[in-house]
Every structure is written in C-alpha cells, then in structure tokens.
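Chemist: With the input below, show me the fold.
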Amino acid sequence: MIYRIVSLLCLCIPLLAKAVPVSNLYSAQVLMGANQGEADLLQNAFTKAATQVLARVSGKEVEIKGELAPRIAQQASKWVAEHAVQALPGLYDIDGVSQPAKQVKVDFYPQLVNQFLYAQGLPVWGGNRPSILVWVISEQNGVRAVASANQSTSALNALASHAQMMGLPIYAPLYDDTDQRNLSGSELWGMFEDSIALASKRYQTDMVLAVKVDQLTQDVSANAELFIPDMEPVVWQLTAENEAAVLESLIGAVAAELSERYASTRSDITGDVVMRVTNINDASALRLVSSYLSSIDVVRKVRLATLDGQTVEWVLTLDGDQQKLLNSIRLRSILVAQTVSALDPDANRVLAYKYNRGN
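Modeler: Have a look, this model is predicted:
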C-alpha cells in the first residue's frame, strides 16, 4: 500500500504505485491581485498560467521562466481556450503585499501550447508519468526529522506543492516500524543506497528520490539522489536563500531529468523502429496494443506491418530516440520485453515484446 501526497497537508489516499496518469496538464489556477484593471488582470493571469502550463508540459522550468518569458507574455492570450474569474473574500499575501484577490482559472489549447514548445526546440511530455517515492529528512538547530505520509514537515510540503505544479506524481512513505527497521534517520541522512532501496521496495514506485535538507548559517542546502532502475543515481547539490526556494529548484531539476527520459521532441528527422509483439490472439488485443503504442509520447505514427497468427509487427515513427520509447514502455506492464536470439535473422531488425493480457 502506498500513499500519494495530494495537498499541502499531505492528505493521502491508497493506490497502486506504478506510472500515474496526470490530468489537467493544460490548465492552471492563479491568484491575482484585484487592484488592477480587468484587461491588465487577465493579461497577467494568462501569462502566469501559461508559464505554469509550459513548465509542466515540457519539464523545462528554467528555460520557460528565463529566456522565453518575454515571448510567453506576448503570446499567452492567443492560446486560451476558456477562462473564469472568481473574486475571493478577505485579503491575500501576493508578492509580499496584503490585498484583495481574484482567482483565475485558465484552460489552454493543447495543440497551440505544443506547437510553441516544439518551435522553441523544447520537448512535450504527456500525462503518463513515473511515480516517485520521496524520502525527506531535514535538520534544523541540530534536530533531524524524517517526513512521512502521517507526519509531514515544511520540507515535504514544499516539495509536494511544486511537484503538483510540475505534474510529478510524488508519494510519501509511511515511515512506520517496518520502514524504520530498514532505514534509520542516520542512514537516510548518510544516503545509504542499500538501506534506501530496502525500505523503498514495499512501495513499488517507478523510482525513488531521497532528499536531505540542511539549514546553514544563512542559506538552506538540499542534497538529493534520484534512483532509477538500472541506472546510476542522479545527484544534485543545491543551495538557496530559503527552504521553499531550494526545494522548488530541486523539483525543477527532477522534472527536467525525467523529461529527457520520456518526452517527445519534434524535428524534421524522424526514425522508424519495428516492434514485434506476441500473444495477440484476438481483435480486442490488437486494438488495445495498437492504441497503447499510439499513446506513447515519443511515437508520432503507428503502422501495422504484418499479422502472422498471434504475432504482430508494427512500424513506429518516433519523435525522439529509441531509448525514450523503451523507457516509456517500462512504465507500464502492458508489454513485456522478450530476448531475441542472436541467431535469429531478425535480431537486429525488431524490438520484441509479449502482450501481457493481465493488464
């Protein structure tokens, strides 16, 4: 059983821990100061919402908030499909000023957002995203605390808030007696990989992020390692003026790393691969697998090539390299990789899989 963080208070619900469909990629709600004209309010809200959506869809927050910011401000209103404005009671702290506020919900046209990203040479990352178990330990004034689904900390809340904005499905461990036997606070602080892996096994997520946050004399540091199966850990050492800022930077870096693994990139040069799938024994299975292949972000086009009994071959045209295709397939258990004998004349021609009918 695993618990996903669904709010800043870490209210949690049990669900399976494999790849998670993330919805509302192209929508955002933003809080705006009400003391401005309607036209300015909408223009600023569209820009703010578009910035969030573009960062979430591409995984490239640094580029979106940096050099592309002026272009986004100019074009954001053109991408709006619909919007709604709601006046809120009371006063809100916006940019350090207590003032009346309005909440603006904006839905954007996905095709226009994607076109903008591709035109800038940035990737588009769909809604099928890897689940991430997050171990967080923080130290302040010499006292260390491990965050859990049942006992959150400010560090976990900051991670959860920005992960939600970036479309990353993160989960907190229970850190109950079982977890504590497998992973002590000292071992988590020391980033003992074997202990982290042992404690994480029960949660069965696609990957694991271990984070330690340390309050320095003036700044806050975050050291983190992302554990992806069959890969060396990805390591970050970040420093910022406060806890929220350093953890926002960390989530941005994690999103960028995963975007590189899974998101599609558009160019005039595409590549074709042949995929052979066995255990396709009826028309329903044929339709399901064909639909699944079409849904993978890096797959631009799917063409049925051959049908021989229960074995089917498709030709896939990719936006991105073949490794991204393999990474994406591993997130689901619909297809199980098969070994092709070196003596098979098709060994270098096809990617071989078996359809897992239990999914």
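
Chemist: From here on, just use CA atoms for contacts and neighbour counts.
Modeler: Noted.

Chemist: isn't residue 114 right next to residue 124, touching?
Modeler: Yes - contact criterion CA atoms under 8 Å: residue 114 and residue 124 qualify, at 6.4 Å.

Chemist: Pull the distance from stretch 79-89 to the chain's centre.
Modeler: Relative to the chain's own centre, stretch 79-89 is displaced by 26 Å; criterion: CA atoms, centre = their mean, to the nearest Å.

Chemist: Would you do the same for the sequence below? I want to compare the two.
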Amino acid sequence: MRLTARLLILCLSLFSLPSFAETLGNLYQVHEPVASQQPDERNAGLTRALQTLVLRLTGNAGAAQSPALAGYFKDPQQLISQYGFENGPPMALVVDFDPTATDNALRQAGLPVWGASRPSVLAWWLNESANGSSLVGDSQEASAPLNRAAQRRGLPLRLPMADLGEQQVGTPENLNAAQPDALKAASERYGADALLAVDAKEADGKWTATWRVWMGDSREQGQAQGDTPDALADAVMLGVSQRLSQRFVGSAGSASAQVLQIEGADLARYAEVSRLLEPMGAKLVEVQGNKLVYRVTASTEQLRAQLALARLQEAPAEPAQPAVDANGQPVPSAAVPTQNTLRFHW
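Modeler: As a prediction, this is how the structure comes out:
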C-alpha cells in the first residue's frame, strides 16, 4: 500500500472543505505589557511572557511551577526565537517562542499541550456605564481590549457586527439568562463553536462582569473584575480559556497510546484531522479506502473533544475477536496484549 498516493487522492477536494475549529497562527507569540525597555524590565517581561505562554498552552494555572521548567524560567531565551518592543499604548514586549522547543519542554515536564486548532468563540459583550449601554461590535474601538485579551489567552474570538437588530438582542436580560435561547438565532450567521455572553458594568472607575459560555450541551460561568477595560477583558478571557481547556487538555499523566480509526475521509478531511491531532503526536499508519488509522498519545476525553470540533461522531467499539495461536487453539486473554482503539466517522 502506498500512503502517499492515497493521501493525494484524499486531498484533491481540500479547498471545498468546510472549516469548524479555527487555527491560531500566533499561538506562540506573546504580547507582554512592560513599563519600559530597561534591561531589568525586559528580563522580567520575558519571564512573564513564558508564564503567559505556558498557561495558554496547558490551561493549568500551576504548570509554571513544575520543577522540570525551572531552568527555562531562569533563562527563558532558551525557548525564544526573537523578541522586540511595541510602543502601544500600552507598551508591550512582543516575544516569539520556538514552537518545537516549547512543546518538547512541556512534554518532557509531563504537561499535555493544547494545540493551535481551537474552538472559535462568538462573544456577545455588553458594556454598561453611567453613559448608557452598548453592545461591542467587531469594528468598534471598544473591541480592541477584547481582541488583545483573546490573543493573550489563546482564544479565536469573533464579535457580532452589533447592528441595530443585534443591539436589541444583546440586552442584560438575554446575556444573563440561564440558557442562550435569545442569542442562538442571531449567532448562527457567525458559525462559531462556542457562545460567550458577557455583561460588563463600570462604576466608580472600576469594571466588573458576569460571563457565561456555552459549547454543545455544556455551560460554564464566572465573574471577573478589573481597573480598566483591558484588565477586565483579560480576566474574562483567562477564565473562559481555562474552563474550555479542561475539555481539550488532558490532565498530567492521563495520556496513553491509542489507535484511532476515522471513516468517511473521502472529502479530504485528512488535513483538518491532522491539524486537530497535531498536539497528540499523531502518526498516520494506514489508509484503507475511506478509513484513516492513526497512532496517538492522548486521553480519551481529549481525543473526543478535539474530534468533535470537526463534527466527527464516535462509533461503537468493534466486538472483540477471540485470539487463537498458530494451531488454531484459543489463547488465554491474559496473554493477549491489549490496545485502546477509538472509532469515529462523519
């Protein structure tokens, strides 16, 4: 069997492939606020930038404390390809980390990585102040803090146009409802994976917010506060990112070697699946008709969450076949090596 020829056939209709999960092109770039370009501030900024990246990639607030990463925090430039300053406002240290070196460091520390293919999030964000209420639209000046925070926390963010009709939908009552029924119809045009509702209020120069995020049948919620719109947006996006990451990043030590079978790959879904499986060290080992077979290292929950982004459905496990030796005699089950196999299809 020639894998190359079969993959070429699979990829012929790639440009007609619908995209669900969004691939972050700047996942390993961090914009870290700094007060100046002085060496001490720069060095402290590089360390904070690595902390930001580790949290973005693992979703684990305690990951930066791993003893295996101590040497990198002492000298972050081991993982940095380049850095520079951005005048802003606000002034920021822009740090580009090397993806391969960073991923290797995290995996050697036993920390699972959340890859670049992530669920897109549509944010209905209402700002309320003494001057009135306004739904934040994608072309408004008020969207800048949200976009900066989403980039910092590794979320593919989408914002509504916030036209007159959407302003009437994005009310405090709808944003604080237990279910997003009133927002669903208006959200369909944006084709996002997750729906975020935020009611932000300003009083006495301080900002507070309640937020809810829905993805599939699950809902998460939280509260945030900040002295500025940027600080509030960062607190909200951090909370959302950490909650979502629990679906897509397995806990330390939960990953195991598994066989993954995917059927229905005749529409060049190969490229989409490859991006989703990249952080799991996926290796394509067989192409048989419209079936792809991979070997991956991940937890079952992590695999299910990632593949759901491509609208894949899990198939029942195949019945186990009794093992026999060369003479056709039954082999005791304890003598037969077992291997996890998950099956999915479109």
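
Chemist: TM-score of the superposed pair?
Modeler: Scored against TM-score structural alignment, normalised by the length of structure 2, the superposed chains reach a TM-score of 0.72; 309 aligned residues with a CA RMSD of 3.9 Å.

Chemist: all helices for the stretch 201-350 of structure 1, in order.
Modeler: With DSSP state H, counting those that start in this stretch as the criterion, the stretch 201-350 of structure 1 has helices at 243-262, 283-295, 322-330.

Chemist: how about the shortest one, aligned to which bit of structure 2?
Modeler: Residue correspondence for helix 322-330 of structure 1 in structure 2, counting by TM-score structural alignment: residues 300-308.

Chemist: Could you list the residues in contact with the matching stretch?
Modeler: 247, 248, 249, 250, 255, 273, 276, 277, 313, 314 (CA atoms under 8 Å, 6 or more residues apart in numbering).

Chemist: Please identify which of these is nearest to residue 76 of structure 2.
Modeler: Closest approach to residue 76 of structure 2 among the contacts of stretch 300-308 of structure 2 (CA to CA): residue 249, at 23.6 Å.

Chemist: Between residue 114 and residue 124 of structure 1, which is the more surrounded one?
Modeler: Between residue 114 of structure 1 and residue 124, counting by other CA atoms under 10 Å, residue 124 is the more crowded of the two (27 against 20).

Chemist: Using JSON lines, please lay out the helices of the stretch 201-350 of structure 1 together with distance to residue 22 of structure 1.
Modeler: Written out in JSON lines, the entries for the helices of the stretch 201-350 of structure 1 read as follows (distance: least, CA to CA, whole Å):
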{"stretch": "helix 243-262", "distance to residue 22 of structure 1": "14"}
{"stretch": "helix 283-295", "distance to residue 22 of structure 1": "14"}
{"stretch": "helix 322-330", "distance to residue 22 of structure 1": "15"}
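
Chemist: ok, and which of those helices has the densest surroundings?
Modeler: Ranked by mean neighbour count, those are led by helix 243-262 with a mean of 21 (mean count of other CA atoms under 10 Å).

Chemist: Against which helices or strands is that one packed?
Modeler: helix 61-65, helix 154-166, strand 220-227, strand 234-240, helix 322-330 (3 or more CA pairs under 8 Å, 6 or more residues apart in numbering; DSSP states H and E).

Chemist: Distance to residue 29 of structure 1 added to those, as a markdown table?
Modeler: Listed next are these as a markdown table, based on distance: least, CA to CA, whole Å:
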| stretch | distance to residue 29 of structure 1 |
| --- | --- |
| helix 61-65 | 17 |
| helix 154-166 | 10 |
| strand 220-227 | 28 |
| strand 234-240 | 26 |
| helix 322-330 | 29 |
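
Chemist: With respect to residue 43 of structure 1, which of the ones you listed lies nearest?
Modeler: helix 61-65 (16.6 Å).

Chemist: The closest one: what's the following helix or strand?
Modeler: Sequence-wise, the next helix or strand downstream of helix 61-65 of structure 1 (DSSP states H and E) is helix 69-75.

Chemist: May I see the buried residues of that following helix?
Modeler: When burial is assessed from 16 or more other CA atoms under 10 Å, helix 69-75 of structure 1 yields the following buried residues: 72, 73.

Chemist: Now do that helix: distance to the chain's middle.
Modeler: On the basis of CA atoms, centre = their mean, helix 69-75 of structure 1 sits 24 Å off its chain's mean C-alpha point.

Chemist: and the first helix or strand past that helix going along the chain, what does it pack onto?
Modeler: Next in sequence after helix 69-75 of structure 1, counting helices and strands by DSSP H and E, comes strand 80-94. Under the contact criterion of 3+ CA pairs under 8 Å, 6+ apart, strand 80-94 of structure 1 touches strand 27-33, strand 97-108.

Chemist: Redo these as JSON lines? Include mean neighbour count.
Modeler: As requested, these are exported to JSON lines (neighbours: other CA atoms under 10 Å):
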{"stretch": "strand 27-33", "mean neighbour count": "20"}
{"stretch": "strand 97-108", "mean neighbour count": "18"}
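
Chemist: Now render those strands as a markdown table, adding distance to residue 49 of structure 1.
Modeler: Listed next are those as a markdown table, based on distance: least, CA to CA, whole Å:
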| stretch | distance to residue 49 of structure 1 |
| --- | --- |
| strand 27-33 | 5 |
| strand 97-108 | 7 |
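
Chemist: Nearest to residue 355 of structure 1 among those would be which one?
Modeler: strand 27-33 (34.3 Å).

Chemist: The closest one vs structure 2, average offset?
Modeler: Following the fit onto structure 2, the mean deviation recorded for strand 27-33 of structure 1 is 4.7 Å by mean CA distance after the TM-score superposition for structure 1.

Chemist: these two touch, right, residue 113 of structure 1 and residue 78?
Modeler: No - between residue 113 of structure 1 and residue 78 there is no contact, the gap being 9.8 Å when judged by CA under 8 Å.
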